[in-house]
Structures are given as C-alpha cells and as structure tokens.
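>>> Got a predicted model here, sequence first, then my questions.
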Amino acid sequence: MSTGEGRPVKRKGPTFLRDTQVDLSTTDQRLLDDHGRADWLHTDPWRVLRIQAEFVEGFGALAELGPAIAVFGSARTKREDPFYAKGEQIGAKLVEAGFAVITGGGPGAMEAANKGASEAGGVSVGLGIELPFEDGVNDYVNIGVNFRYFFARKTMFVKYARGFIVLPGGMGTFDELFEALTLAQTQKITSFPVVLVGIDYWSGLLDWLRGTVLADGKISEADLGALVLTDDVDEAVAIMAAGKATSS
C-alpha cells in the first residue's frame, strides 16, 4: 500500500482504492481462505465470469454457422394467426436462399420461423433467454444456446446475422428492431438490411418516425434508410439475399 500526499492508496490490478475504501486484506488471501459464507458467488466480479462464459459458449456454438438471418416477432403469436404461417414461409425460404435462421428460440413467431427452417432441412438456431414466463427453446431449434444476460444474447444476433426480418411483435421485438437501427446509425454495423413484415401493423410506427421524429430533427433520413416495409415474403427474402451477395 502506498500513499499520495498523506492519503492511503491501494492498487488492486487496474483498480485503485483511496481513503476509507482501502481494505487490509489481499485478493489472494480471500481466495485461499476457506472460511465464511459463499456470498461471493453472487457478487459482480463473479458475474463477470458468468458473462464471459456466455460469450464463449455463444461464439463457440455459432462460429461456423455461415450466412444467417435473424427473424423476430412476438412470442404471443398464435399458431392460427396468419403471421405464424408467414413466419414458417420466411424460415423455409431463407433456407432455400442459403441462410441459417436465428430466432430468440421462443414460441409464437419465433417458433414459426424455426419450424419453417427446420422442416426445410436448414439450420434452425434459437438463442433463448432466462425469463419468468417462458420455458426453454421451441422444439424446432436444432442449435440452441440459452443466456442469462440480454446483452450477451443481443451480441450473438448482431454478430452472426446479416440482416433482420421483423414480424409483428411487442416490447422485445421493438427492442431488437431499434437496437439494429441504433447500431447502424452509430456505424457499429454496416450493410444490415431490416425488413418489417406487416404493412398494416408497422405503418403507424413508420408514419410517426417520419412525421414526428424525423420532422423534428431527432433523426435523419439516412437513419430510416435500412428499413423496408412489405407484406411479401419473397420480397423480404430477396432483400436479404441481395445483402448476402453484396457482402460476399
């Protein structure tokens, strides 16, 4: 322990402590001490190792996936909903176009896209997340990774998908959509097409973005440039295939 101008300073790797924050034990001492409670299992430094493990598992599972498209949509989409059928068609046609299909692994629209991909003989990926109201990945996933942390899972979507197709959904779907738009706006990702399937469902949002947010100068026209709105599954897949050819 050193001092600076009479103030106690202790350095612990990249961290330094001063004044009343200086502790009198060492990291090695606490590691080797087998007494006391196991509260350390739930502390932030230990969580870092869990987070690291999630990235390692995700990278390991998907590193050789090849070209892939992420399909998003509501877990609440019923099997009799017309958008469930569209999800199946999207999954199958993406496989025909040479893509793997990545979803959040849940029920509803995600299940539909995984089902279409799996039954078309393609790679059907589900990136699950620990939630209080969903139970694991759907039965049509043939590569599945479950995550504790949303940010680790989001990284996998963006790293391994070449574009997003977004079916009608709620808060989680909005989060994934605007995550992609934000990353494109800030130039964290490039050549990343985003297709919204469902003209009636999404038109109000796009009208508001253009009529209010863009008109008020909060975004630029280029920020909406990657967005395409359609009801045509073939068009959505063709846009993804065009992006694939561009990036090859």
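Alright, I've got the coordinates.

>>> contacts, neighbours, all on C-alpha from now
OK.

>>> Can you show me the strands along the chain?
2-4, 7-12, 15-18, 68-72, 100-103, 124-129, 143-147, 164-166, 194-197, 227-230 (DSSP state E).

>>> Let me know which of those is tucked in deepest.
Most buried of these by mean neighbour count (mean count of other C-alpha atoms under 10 Å) is strand 100-103; its value is a mean of 28.

>>> Spatially central residue for this structure, please.
By C-alpha atoms, centre = their mean, the chain has its centre lying nearest to K154, at 2.2 Å.

>>> ok, so what distance separates that residue from G163?
As judged by C-alpha to C-alpha, to the nearest Å, K154 and G163 stand 13 Å apart.

>>> How about F174?
15 Å.

>>> Neighbour count for those two, which is higher?
Comparing F174 with G163 by other C-alpha atoms under 10 Å, the one with more neighbours is G163, at 25 against 16.

>>> isn't the more buried one right up against A70?
Yes. Here G163 lies in contact with A70, judged by C-alpha atoms under 8 Å, at a distance of 6.4 Å.

>>> residues near E80, how many?
8.

>>> same deal with the one 5 residues further on?
Taking other C-alpha under 10 Å as the criterion, the count of residues near A85 is 17.

>>> Pasting the second one now:
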Amino acid sequence: MKRTRGRIVHIESLEELDRRLAAGARHLSGWRVRGLDLTERGDQLRACVVEGASFLGCSFAPGTGEELDRAGALVLPAIPDVPVDVHRGRLYSPGELYDTLAAGGTYDGSLDARAYAWAQRPGDAEDELAKALHDHAVDQALQSWVAGRHLVGVMGGHAALRGHPEYAEAARLGHLLGATHVVATGGGPGAMEAANLGARLAGRPADDLAAALDELAAVASYRPSVTAWAQAARAVADRFGGGRESLGIPTWHYGHEPPNLFATAVAKYFRNAVREAILLEVCDRGIVFLPGAAGTVQEVFQDACENYYADESAVAPMILVGVEHWTRTLPAWPLLQALARGRAIEEHVHLVDTVEEAAVLVGRSAG
C-alpha cells in the first residue's frame, strides 16, 4: 500500500515559528508545532488562520489554547510523567536512546531503559493514550524518512551471537545490500544488529567489516550486561565513523532485547503489532529472511499474506536464505511454495543457500 500525505510544516523552535510569521505566513493549515512555550505568542497566533494546524505539547497563556481549538486547530497538551516525547517529530538516533553512555553511565539510566520500565508498569488510560500518540508520531516521522529511499529488509534471529558464523553471515549480507540499498531491520540484537553493522560499513572494504566483527566478538551478547554490549558497539561505531545510513524498527514490547547501535535511524514503537506491519510495508525492495525461529517464521508468513493478496505491481520479493533450515529444520519453504503457486507472488519467492545469491536477487528485482 502506498501512502500519501499533504503539505506538512514541522515547527520545533520559537526561532523557526517567528521567522515564518515574520515572512508573512498567515494560513497555518498543515503546521505541526511541537513542544513550544507559546505564552508570549498569543497575539501572533490569533492573527492567523489556524484551522488544520496542530499544537502538540505546547504551553499557552490562559485561554489561548481554547481559542485556537475553537478556531479549528488541534491542541494536544503534554502528558506528564512520560519518559518519551509523545509528540516527537523525528526518528530516534542510537545516541538518544543510549543517552547515558556518552558520560560513562550505565544502560539502566538511559532513555531506552526508562521507557521500557515505564511501558511495563500497570498503566491507566492516560498512559495508553501516551503510547498511542507516541507511536503515531513515530509513524509520521518514519513516513517522512523513507520518502525517496528504497529499502530492503533483513530479518533473522535475535539470538545470533557476535563472534559466531551466523552473525558474520548476516553482517556480510548487510554489507552487500547496503552498497545499493537502504537496509532495514527489526532494530534489535543478533542478526538484526549484524545486518545494520554490515550496512553501515558498506562503503568500506571487507577488511574493515572483518575488523569490526573481531572487535565486537569480545562482548558476544547483551547478557549479562547491556552496558558492556552497547559500549563495545559504540566503540566500533566511533572507530569507523558515520558510514551508510540504515534503519532499525524495534519495539519496547520486546524491551528486554535492547536496540542495536548500528542503525543510523531508529523508529521505536511501543505497540509491536504496529511495528511489525510497518516494517513489512516500508521494505519496497523486498525482504531477505535469514534462519530464525518463531518470530522470523511469523514474519515470513505475515509478509507472504500481504503478497498473496497483492497484485503484480505491489508484490515485493521474498528471499529465504538457508536451504537446510527452511526445508528441514523449520520447513516453511514447502508451505510458502504451495501458497504462492498460481498467484502473482509465485515469481517473487526464492530459496537460496548463500547471502551472495540473496544479494544478487535483490539487485535483479531492483533493476
């Protein structure tokens, strides 16, 4: 499904607001004003047509918010005692989620950990509203981010350990795909982290990827210490610089699995069902499925269902890597073949044994 959206203007500073108003802007339909103290801007706003504008988490002088609401604006107040900005206008960065690491702190005090702890506590209606507003804001930010980019997904098991062959293979896949595409993953550890790592280093020689893998192997897992695991990743990211962009779409539903630090943009959701659907939707160049367990099998058939009912123009390739795994260990391939037979999806499902073969198929489909 292709999404459309109208003209949106994001205002996140008083300087930007004042600049636009001074330039003569008077019709604010489509404006999204976030988190600003507007107590001194009431007169300017009353002089504008605000129908269709949104004021998210802003503060006003008494009565001004109500006036804007009556004039057709959407006015949503800030929700207190929530660790995240529910009206945020951009995706997360790894540094934002792991905000305590730069100062030598531990993961336990980070934004990511605090958000997970908050999400796990018994909540009231206001908490549920906060989660819904946050996920909507992230969804909107993600729509803006993917515009003009072509994404290929990599899905696989979260349990792949640094230093193990399956982790290295996922990293090599990300390295191959990242040379020509933006790689998207579920944003977590294991194969997801490896694919984001490989994509980040896609513009560098294979020897640099090998060196990064060797360095990360010293801290194989986020257990027992997320802090040590994240610090090792941060050291590698700093060593090799910014690199190619890639996307991670994790969820606080699985907050015990921390997000990886190699995705350059992170769309983190509270609702896993929303996250799963969005991850499949944004991968317009298809998805490569590495060996995994129940979660990866679910993703295979969730993607298959979308493609099964799609017409030819909307089908995205599905490439399963690992003949033994997908025909014997978890024999999803025979069922996928049976589902695809006679449908538009049939020519777009593939089973291969190597990540090199998968990368070639992705390249062909893009051409």
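Structure's in. What do you need? Remember, it's a predicted structure, so these values are computed and weren't measured experimentally.

>>> can I get the strands of structure 1 in TSV with distance to I51 of structure 1?
As requested, the strands of structure 1 are arranged in TSV below (distance: least, C-alpha to C-alpha, whole Å):
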stretch	distance to I51 of structure 1
strand 2-4	33
strand 7-12	21
strand 15-18	20
strand 68-72	22
strand 100-103	21
strand 124-129	13
strand 143-147	9
strand 164-166	25
strand 194-197	28
strand 227-230	32
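
>>> Nearest to D44 of structure 1 among those strands would be which one?
strand 15-18 (14.4 Å; C-alpha to C-alpha).

>>> contacts for that closest one?
Contact with strand 15-18 of structure 1 is made by 7-11, as judged by C-alpha atoms under 8 Å, 6 or more residues apart in numbering.

>>> try stretch 236-248 of structure 1
67, 69, 90, 93-94, 97, 162-163, 165, 191-193, 195, 197, 230.

>>> So which of those is the closest to G126 of structure 1?
Of the contacts of stretch 236-248 of structure 1, the one sitting nearest to G126 of structure 1 (C-alpha to C-alpha) turns out to be I69, at 11.9 Å.

>>> what does that closest one align to in structure 2?
In structure 2, the residue matched to I69 of structure 1 (TM-score structural alignment) is V152.

>>> Next, the contact list for that match, please.
Counted by C-alpha under 8 Å, 6+ apart, V152 of structure 2 has contacts 177, 181-184, 283-288, 362.

>>> Now with 6 Å, please.
Applying C-alpha atoms under 6 Å, 6 or more residues apart in numbering, one finds that V152 of structure 2 lies in contact with 183, 283, 285-287.

>>> mind checking how far it is from A115 of structure 2?
28 Å.

>>> neighbours around L142 of structure 2, how many?
With other C-alpha under 10 Å as criterion, L142 of structure 2 counts 22.

>>> Then K93 of structure 1?
Counted with other C-alpha under 10 Å, K93 of structure 1 comes out at 22.

>>> The residue nearest to the centre of structure 1 - nearest residue in space that isn't next to it in sequence?
For K154 of structure 1, ignoring the flanking residues on the chain, the nearest one in space by C-alpha to C-alpha, 6 or more residues apart in numbering is E176 at 7.9 Å.

>>> Same question for F157 of structure 1.
Closest to F157 of structure 1 by C-alpha to C-alpha, 6+ apart is A70, at 6.6 Å.

>>> And R343 of structure 2, by the same measure?
Y308 (6.8 Å).

>>> how far away is the one you found from L351 of structure 2?
17 Å.

>>> R34 of structure 2 too?
47 Å.

>>> cool, and V323 of structure 2?
With C-alpha to C-alpha as the criterion, V323 of structure 2 and L351 of structure 2 are 7 Å apart.

>>> and what of A171 of structure 2?
19 Å.

>>> just A212 of structure 2 next, same as before
29 Å.

>>> now do A132 of structure 2
According to C-alpha to C-alpha, A132 of structure 2 and L351 of structure 2 sit 38 Å apart.

>>> W31 of structure 2 too?
From W31 of structure 2 to L351 of structure 2 the distance is 47 Å (C-alpha to C-alpha).

>>> Ok, E215 of structure 2 next?
Counting by C-alpha to C-alpha, the gap from E215 of structure 2 to L351 of structure 2 is 32 Å.

>>> Can you tell me the number of residues neighbouring G204 of structure 1?
11.

>>> do the one 5 residues further on as well
Here the count is done by other C-alpha under 10 Å, and L209 of structure 1 has 16 residues near it.

>>> Give the aligned equivalent of it in structure 2.
In structure 2, L209 of structure 1 lands on L335 (TM-score structural alignment).

>>> and that match, how far is that from Y308 of structure 2?
Applying C-alpha to C-alpha to L335 of structure 2 and Y308 of structure 2 gives a distance of 13 Å.

>>> What of A267 of structure 2?
Distance from A267 of structure 2 to Y308 of structure 2, by C-alpha to C-alpha: 27 Å.

>>> Then P317 of structure 2?
For P317 of structure 2, the distance to Y308 of structure 2 - C-alpha to C-alpha - is 12 Å.
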